[in-house]
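Colleague: Sequence isn't available, so here's the structure alone:
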């Protein structure tokens, strides 16, 4: 389950980058807002999937309250899910092979 969560976190992080580094600059600097709605919706769905995956994938996996908070806060900041990946990988390693 933690590998599934890592995949969802990667998708959430990539959609954030696509929104901030492609769609929004194209809108504000290029005058072409065509990518903002689809990329924004993809990012919104990925964010909801990330939070839902927290509720499904993380219980019983040895996360402390502060690690839960860190994992949630990671989804609120650009690059946060990438920075939090080390924690998820350590938890996976501590649990051994799936």
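Modeller: That came in fine, so what should we check first? Please read these numbers as outputs of a predicted model, since none were measured by experiment. Residues are numbered from 1 along each chain as shown.

Colleague: from here on, contacts and neighbour counts on C-alpha atoms
Modeller: OK.

Colleague: Packing partners of the longest helix seen in the chain?
Modeller: Criterion DSSP state H: the longest helix present in the chain is helix 36-57. On a contact count with 3 or more C-alpha pairs under 8 Å, 6 or more residues apart in numbering; DSSP states H and E, helix 36-57 meets helix 2-18.

Colleague: Tell me the residue in the chain that is farthest from the middle.
Modeller: Each residue of the chain has a distance to the centre, and by C-alpha atoms, centre = their mean the biggest one is for residue 31: 28.1 Å.

Colleague: sec struct for that one, please.
Modeller: coil (DSSP: H, G, I helix; E, B strand; the rest coil).

Colleague: from what I can see residue 71 touches residue 84, true?
Modeller: Yes: contact status for residue 71 versus residue 84: in contact at 6.6 Å, counting by C-alpha atoms under 8 Å.

Colleague: Look at those two and report which has more neighbours.
Modeller: residue 71 (24 against 19; other C-alpha atoms under 10 Å).

Colleague: ok, and here's another one to check against it:
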């Protein structure tokens, strides 16, 4: 289950960055392309975000995280590059 969480953490981080790229770069270049990509990118990111949060709850006890560590893992999903940090610091031995 930890390997799945590690994969989802990386995928969620990438989807977050792709969503930002679409919002900040593609929107300025081609509005039609932006509109066409917004739903699939947003849906993928939303599913990965929910999966990240749910899997963090599931593996919380098996990883022996303290409450503070668990909150850090959850809050990292709101920050760009946050899930990459979590993957390196808390999931390095998965």
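Modeller: Noted; the coordinates are in hand. Note that the structure is a prediction, hence the values are computed from the model and not measured.

Colleague: quick one: TM-score?
Modeller: In this superposition the chains share a TM-score of 0.85, using TM-score structural alignment, normalised by the length of structure 2; 91 aligned residues with a C-alpha RMSD of 1.6 Å.

Colleague: Show the contacting residues for residue 17 of structure 1.
Modeller: Listed by C-alpha atoms under 8 Å, 6 or more residues apart in numbering, the contact set of residue 17 of structure 1 reads 78-79.

Colleague: Residue 53 of structure 2 now?
Modeller: 74, 77.

Colleague: Now do the same for it: its match in structure 1.
Modeller: When structure 1 is aligned by TM-score structural alignment, residue 53 of structure 2 is paired with residue 51.

Colleague: Would you quantify the distance from its match to residue 29 of structure 1?
Modeller: Between residue 51 of structure 1 and residue 29 of structure 1 the computed distance is 32 Å (C-alpha to C-alpha, to the nearest Å).

Colleague: Counterpart of residue 83 of structure 1 over in structure 2?
Modeller: Residue 83 of structure 1 maps onto residue 85 in structure 2, with residues paired by TM-score structural alignment.

Colleague: Which neighbouring elements make contact with the one helix or strand its match maps to?
Modeller: Residue 85 of structure 2 belongs to helix 82-90 when elements are defined using DSSP states H and E. When contacts are defined as 3+ C-alpha pairs under 8 Å, 6+ apart, helix 82-90 of structure 2 packs onto helix 2-21.

Colleague: okay, which residue is most central for structure 2?
Modeller: Among the residues of structure 2, the one closest to the centroid is residue 12, at 2.6 Å (C-alpha atoms, centre = their mean).

Colleague: How much space separates residue 77 of structure 2 from residue 5 of structure 2?
Modeller: Distance of residue 77 of structure 2 to residue 5 of structure 2, given as C-alpha to C-alpha: 12 Å.

Colleague: So for the two, which residues contact both of them?
Modeller: Counting by C-alpha under 8 Å, 6+ apart, the residues touching both residue 77 of structure 2 and residue 5 are residue 52.

Colleague: Buried residues of stretch 30-42 of structure 2, list them for me.
Modeller: 34, 37, 41-42 (16 or more other C-alpha atoms under 10 Å).
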